[in-house]
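1. Here's a sequence, model it:
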Amino acid sequence: MTLSPYAPIIGLLALAAGFALFSVASARLAGPRRLNKAKLEAYECGIEPSPQPVGGGGRFPIKFFLTAMLFIVFDIEIIFLYPWAVSFDALPIFGFVEMVLFIVAVFVAYAYVWRRGGLDWD
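-> Have a look, this model is predicted:
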């Protein structure tokens, strides 16, 4: 087995890693080092940072986590469905059954998010 088909991919990865390392190193060397209290504080879109959320309390609404979970579930579903759809003709019935089981598992996650109120945005 020769590695010649993989040479462009390996070269691109090496080029990307080299560019990333060069960018970080050159920014560290060439950048100014004038740190003060304002630069070291957290930046929250121009609002003075506070230890508590604006509404009081210290809890973060679960709706944000449920929305993120829903996005991840459907993003992963598309990642797996696209290659399956492209090679659908080459797969036997086993591939179809496996994809139906996968879609059922995704639907269970969707039903969980729906039941927990992740789709109800106030």
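2. rest of the way, CA atoms for contacts and neighbours
-> OK.
3. Secondary structure element holding the spatially most central residue of the chain?
-> Centroid-nearest residue in the chain, with Cα atoms, centre = their mean: residue 72, separated by 7.3 Å. Using DSSP states H and E, residue 72 falls within helix 62-86.
4. Give the buried residues for that helix.
-> 63, 66-67, 69-70, 84 (16 or more other Cα atoms under 10 Å).
5. Please give the structure of this sequence too, so both can be compared:
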Amino acid sequence: MSSMIYFMSLTLLITTLLMLIASSISKKTLSDREKSSPFECGFDPKGSARLPFSLRFFLIAVIFLIFDVEITLLLPLPIILTFTNFFSWSLTSIIFLIILLLGLYHEWNQGALNWSF
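-> Below is the predicted model of the structure:
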């Protein structure tokens, strides 16, 4: 029991020393060249963080996520065919595809898929 406490305390001491040595070696200056330069996307990191957000971009991103999730629901359909009968599989698949196509038509009719700004 005492040897276990000894090894645990030794492990704690070694890890604490290693963390202190690593943090003292890796100290960086406050005005780091990389932090003061613009990000890869071109935004200035020292500017205002509350820039206006494009609602059009948000709408396109949400539409992409919705159709992406629906495609992941379509992928296992061929595998499910081996476990169910053909009539129920085809009925479910056709209803799901009709709902997908109606949603796509609605988005297209509303003008949400126009890429020009």
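6. what's the neighbour count on residue 104 of structure 2?
-> Applying other Cα atoms under 10 Å, we find 16 residues neighbouring residue 104 of structure 2.
7. need the contact list for the residue in structure 1 that it lines up against.
-> Here residue 104 of structure 2 is matched to residue 110 in structure 1, going by TM-score structural alignment. By Cα atoms under 8 Å, 6 or more residues apart in numbering, the residues touching residue 110 of structure 1 are 70, 73.
8. what about residue 110 of structure 1, helix or strand, and which?
-> Assigned by DSSP H and E, residue 110 of structure 1 falls in helix 93-115.
9. Can you list the buried residues in that helix?
-> Buried residues in helix 93-115 of structure 1 (16+ other Cα under 10 Å): 99, 106, 109-110, 113.
10. Dump those residues into CSV; add distance to residue 8 of structure 1 as well.
-> Supplementary listing: the buried residues of helix 93-115 of structure 1 in CSV, determined by distance: Cα to Cα, whole Å:
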residue, distance to residue 8 of structure 1
99, 33
106, 36
109, 39
110, 40
113, 43
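11. For residue 36 of structure 1, state which of these is nearest.
-> For residue 36 of structure 1, the nearest member of the buried residues of helix 93-115 of structure 1 is residue 113. The distance, counting by Cα to Cα, is 44.6 Å.
12. The closest one contacts residue 71, correct?
-> No: using Cα atoms under 8 Å, residue 113 of structure 1 makes no contact with residue 71, being 10.6 Å away.
13. counterpart of the helix holding residue 72 of structure 1 in structure 2, which residues?
-> Using TM-score structural alignment, helix 62-86 of structure 1 pairs with 55-79 in structure 2.
14. Check the offset of that stretch from the chain's centre.
-> 14 Å (Cα atoms, centre = their mean, to the nearest Å).
15. and for that stretch, what are the contacting residues?
-> 89, 93, 100, 112-113.
16. Next, format those residues as JSON lines and append distance to residue 14 of structure 2.
-> Converted to JSON lines, the contacts of stretch 55-79 of structure 2 look like this (distance: Cα to Cα, whole Å):
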{"residue": "89", "distance to residue 14 of structure 2": "61"}
{"residue": "93", "distance to residue 14 of structure 2": "60"}
{"residue": "100", "distance to residue 14 of structure 2": "59"}
{"residue": "112", "distance to residue 14 of structure 2": "59"}
{"residue": "113", "distance to residue 14 of structure 2": "59"}
